[in-house]
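with the sequence up front, the predicted model follows.
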Amino acid sequence: MKAVVVGAGIAGLVAARQLGSAGWDVELIEKSPGPRPDGYMMDFFGPGLEAAERIGLYPRLAAVAYQVEAVDYVDGKGRRTCSLDYNQFARLAGGKILSLLRPDMERAALAALDDVARGRVRISYGAQVSRVWSDHDGVRVTLKGLPDAPLAGDLLVGADGIHSTVRAQLFGPEDEYLRPLGMRAAAFTVPGPLLDERFRNRFVLTDSIDRMAGLYNLRTGEVAALLAYRDSTAAAVCRGSGDARERLQGEFAGLSAAVDRVLEACPEHVYDDVVAQIILPGWQKERTILLGDASGAVSLLAGQGASLAIAGAALLGDFLGPVASADGIRPALAGFEERWKPVVEEAQAAGRRAASSFLPRSKAQRLLRRWVIRASRVPGIDRAVARRIVGSH
């Protein structure tokens, strides 16, 4: 059995690994020239962490995790306004939690391919899809520059992100499924140190209105930055543009001295995109299945994108691993979607709820957020905070 996986992000890498470990031959196609360097610090917990333990990926992730002590909200002068202890956050999240830089997570998943799928997965970086076909006889993928040599297989996995080419060609235009949440986000790293010593091992978030900057000191001596802000044009402009650096400097200038220093060092090319979800009525078509952000992006507001990517990819491997003939592919895909879609939809609902408070619109909303964080230590209230932060997982 042979699978073609489009997209070597976290979902695609884990899906390729699990299929390869089950005896499938896998062609993994990625348009980027190599593992992507851009990304932000994120919390990894819930179903993805459980799946990572089950499939043997957890040790590699734990090896590159950061030891975060707290999340500190600071005002324009760098003074703490409220703080969330990370041990408490881990408890609210249901136990274990890892803090990971997205590029580190992707590289760990890449390195883990040889753990169980040695020789079964072939990766082609810098290979851009031009056309895909999927019918009852199989799948074919044509790459730009190689129109006369299409890849053929029994299964196609579209794991190529929120702006999926596979989805656009087989399921319809992006604007039919993309649901912007009225914000944009950017992520990049800059040379440090730009944060003072009192914020070592702590996430620093600006306690601001309609925009937020999150900063963290990395073990490399750099600072990772995540910037989010309201943008009424988000529905019309989904992809980052060449003026991202100038736009970010205009949006965030004066937020704090630390943010101003980060903006001065902002690279010309950064991750910059709309904060959005993908809402699809169905994820499968003939022998094609969409996975990860391509099928059900939850947005960074839900805090579970990487977790769902790994858990979903592992579950897909569970359903497809035992398949020994082409006749078993479509029933396996149907079973996967039936099992996994409700989980993703619940996470998306949590993300939409979080959107209302992620960037306070007024001083009153900002004060309410401070109160909620401070009250999160109170028994009973902590459970309500947990539902707000992590949903039911």
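Sure thing, it's come through. All values reported here derive from a predicted model rather than from experimental measurement.

going forward, measure contacts and count neighbours with C-alpha atoms only.
OK.

which strands or helices does the lengthiest helix in the chain pack on?
Ordering each helix of the chain by length in residues (DSSP state H) puts helix 329-358 first. Here helix 329-358 touches strand 284-285, helix 293-296, helix 305-320, helix 381-390, going by 3 or more CA pairs under 8 Å, 6 or more residues apart in numbering; DSSP states H and E.

what's the third one in contact with?
When contacts are taken as CA atoms under 8 Å, 6 or more residues apart in numbering, the neighbours of helix 305-320 outside the stretch itself are 10-12, 14-15, 18-19, 22, 44-52, 55, 291-293, 297-299, 329, 332-333, 335-336, 340, 344.

buried among those? Make that a ChimeraX selection.
ChimeraX command restricting these to the buried ones, with burial defined by 16 or more other CA atoms under 10 Å:
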select :10,11,12,14,15,18,19,22,44,45,46,47,48,49,50,51,52,291,292,293,297,298,299,329,332,333,336,344
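
if I look at the residue nearest to residue 50 when sequence neighbours are not counted, how far off is residue 52?
Leaving aside its sequence neighbours, residue 50 sits nearest to residue 311 (CA to CA, 6 or more residues apart in numbering; 7.8 Å). Look at residue 311 and residue 52: by CA to CA, to the nearest Å, they are 7 Å apart.

pull the residues that contact the one helix or strand residue 71 maps to.
If you go by DSSP states H and E, residue 71 is part of strand 70-74. Strand 70-74 is contacted from outside by 80-86, 201-207, using CA under 8 Å, 6+ apart.

if we go to 7 Å?
Outside strand 70-74, the residues within contact range by CA atoms under 7 Å, 6 or more residues apart in numbering are 80-86, 202-207.

want to compare, so here's the second one:
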Amino acid sequence: MKAVICGAGIAGLTLAGRLHNILGWEVVVLEKAPGPRSEGYMIDFFGPGYDAAEAMGVLPWLEELSYPVSEVSYLDENGRRRAGLKYDRFTRAVGGRLLSIMRPDLELALRERLSLAVGLRFATGPAGIDARPDGVRVTLTDGSTIDADLLVGADGIHSTIRALTFGEERQYLRCLGFHTAAFVVDDPEVRAELGDRFCLTDTVGRQIGLYGLRDGKVAVLAVHRTDDPGLPTDSRTALRQEYGGLGWMVPRILTRCPPSEHVYYDQVAQVEMPRWSRGRVALIGDACHAVSLLAGQGASLGIAGAYLMADQLARTTSVEQALLRYERLWRPVVENRQRVARGAARWFVPDSSLRLRARRRALDLAGLPGAGRLIGAHLAGKRLPPLRKLATVTP
């Protein structure tokens, strides 16, 4: 059996490894970017994806690449702490099974564990799809073709495979009213001041978060409210205009913002689709069920979903039936997280001073004894089953 996977991100790399290592499939991974992407932001990695990483044996490496976080701190324009929460509250809430890791580092760990027999082709993507009852022919952007038994779109929220198979993006994209950006700057002085805290501006309508990385670097995550779904042509200029009025370290960070080609910039959105597969063409991860950064488990769901798809393909000789069973099992899980994210949107970046003060009060209350159970319920959702109940977890 042969699979073509479009997208060398978290979900695509996980699926490629499982299909080749466990099922013995021939696998080709296509990635339209010229090489591994360095842009990305710090994520909290926990939940079913953590279980899958442990089962795949990649967890020790992720632990090496992860960062310690002592506290989430909200700071005013003068750098004074206005609110915050010790990070061990989050860690205890999920039984200690949580890592803070840069998204590019998570991809690195998955990519470097791929067998050399897996074909990984950068600067190449799909240009056309000829779906047949017994397989798929994919025409590539370089004019060549590949025949496969399965084609999987793991190419993110702006999926080309989704557009070629199911139609225009606007049918499935649900914008949540935010734009976000992420980049890395080299600033040892700011790095030293941050320590091991994740520091965010305590501001209305827009927010910048900073976290110190290795070698004097600082990771930056920016989020602001907007009704305009369009994206700027020059993201660095747009960031300086949008966040230039903020205090604390923000002006210094903006002067060091790299050129637009080294900045991740996109709208905060979810993907909602009535079905995730058509014949032997399927979607995984953000391509079919993006939960947005507001949900806090996009990477975890991407890994666990890919793990589960491979598990279903191992259980039956019918590719189509395996894809349908995967969707029936996984759809309730991701829809739960999408609902949680939409409910959290009004607090993620407060739209008024009243909501800002309410968030400060909520964080104060979260530090009280007994609040850990509530934090855990928000982090894990109400109906997220452990991976072992969905898949045959094979170490």
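Perfect, I can see it now. From a predicted model like this one, the values you see are computed outputs, not experimental measurements.

what's the TM-score for these two chains?
TM-score for the superposed chains, counting by TM-score structural alignment, normalised by the length of the first structure: 0.94, backed by 380 aligned residues with a CA RMSD of 1.4 Å.

can you pull out the strands in the stretch 101-250 of the second structure?
119-122, 126-132, 135-140, 145-148, 150-153, 173-186, 197-201, 206-212, 217-225 (DSSP state E, counting those that start in this stretch).

output those strands as a markdown table; include the columns mean neighbour count and distance to residue 372 of the second structure.
Output for these, formatted as a markdown table (neighbours: other CA atoms under 10 Å; distance: least, CA to CA, whole Å):
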| stretch | mean neighbour count | distance to residue 372 of the second structure |
| --- | --- | --- |
| strand 119-122 | 17 | 43 |
| strand 126-132 | 17 | 46 |
| strand 135-140 | 19 | 49 |
| strand 145-148 | 16 | 48 |
| strand 150-153 | 25 | 38 |
| strand 173-186 | 20 | 28 |
| strand 197-201 | 22 | 19 |
| strand 206-212 | 23 | 23 |
| strand 217-225 | 22 | 26 |
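
would a markdown table of those strands with distance to residue 161 of the second structure be doable?
Converted to a markdown table, the strands of the stretch 101-250 of the second structure look like this (distance: least, CA to CA, whole Å):
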| stretch | distance to residue 161 of the second structure |
| --- | --- |
| strand 119-122 | 16 |
| strand 126-132 | 7 |
| strand 135-140 | 10 |
| strand 145-148 | 14 |
| strand 150-153 | 5 |
| strand 173-186 | 15 |
| strand 197-201 | 36 |
| strand 206-212 | 33 |
| strand 217-225 | 28 |
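
right, so of the ones you listed, which gets closest to residue 314 of the second structure?
Nearest to residue 314 of the second structure among the strands of the stretch 101-250 of the second structure is strand 150-153; the distance by CA to CA comes to 13.4 Å.

and that closest one, how far from the first structure on average?
Compared with the first structure after the fit, strand 150-153 of the second structure shows a mean deviation of 0.6 Å (mean CA distance after the TM-score superposition for the first structure).

read off where that strand ends up in the first structure.
The aligned range for strand 150-153 of the second structure in the first structure is 155-158, by TM-score structural alignment.

the strand holding residue 71 of the first structure vs the second structure, mean deviation?
Relative to the second structure, strand 70-74 of the first structure is 0.8 Å off (mean CA distance after the TM-score superposition for the first structure).

related to what we said a few turns ago, to which residue of the second structure is the residue nearest to residue 50 of the first structure aligned?
In the second structure, the residue equivalent to residue 311 of the first structure is residue 304, according to TM-score structural alignment.

gap between its match and residue 10 of the second structure?
Distance from residue 304 of the second structure to residue 10 of the second structure, by CA to CA: 10 Å.

residue in the first structure paired with residue 222 of the second structure?
Using TM-score structural alignment, the partner of residue 222 of the second structure in the first structure is residue 227.

likewise residue 322 of the second structure?
For residue 322 of the second structure, the aligned position in the first structure is residue 332, judged by TM-score structural alignment.

grab the nearest non-local neighbour of its match.
residue 319 (5.4 Å).

counting neighbours, what do you get for residue 363 of the first structure?
Using other CA atoms under 10 Å, residue 363 of the first structure is surrounded by 11 other residues.

aligned to it, what sits in the second structure?
Aligned against the second structure - with TM-score structural alignment as the criterion - residue 363 of the first structure pairs with residue 353.

is its match in contact with residue 203, as I believe?
No. Judged on CA atoms under 7 Å, residue 353 of the second structure makes no contact with residue 203 at a distance of 8.3 Å.

find the nearest non-adjacent residue to the counterpart of residue 205 of the first structure in the second structure, please.
For residue 205 of the first structure, the aligned residue in the second structure is residue 200 (criterion: TM-score structural alignment). Leaving aside its sequence neighbours, residue 200 of the second structure sits nearest to residue 209 (CA to CA, 6+ apart; 4.1 Å).

just checking, the one you found touches residue 220?
Yes. The pair residue 209 of the second structure and residue 220 passes the contact test of CA under 7 Å, sitting 5.8 Å apart.

tally up the residues packed near the corresponding residue of the second structure for residue 284 of the first structure, please.
When the second structure is aligned by TM-score structural alignment, residue 284 of the first structure is paired with residue 277. Neighbour count for residue 277 of the second structure, taken as other CA under 10 Å: 22.

residues contacting residue 277 of the second structure?
283, 323.

most tightly packed of the helices and strands packed on helix 329-358 of the first structure?
The highest mean neighbour count among those, using mean count of other CA atoms under 10 Å, belongs to helix 293-296: a mean of 26.

how about residue 69 of the second structure, what's its match in the first structure?
So, by TM-score structural alignment, residue 69 of the second structure is matched to residue 68.

distance of that match from residue 83 of the first structure?
12 Å.

just residue 125 of the first structure next, same as before
42 Å.

next: residue 186 of the first structure.
23 Å.

distance from the match of strand 150-153 of the second structure to the middle of the chain?
19 Å (CA atoms, centre = their mean, to the nearest Å).
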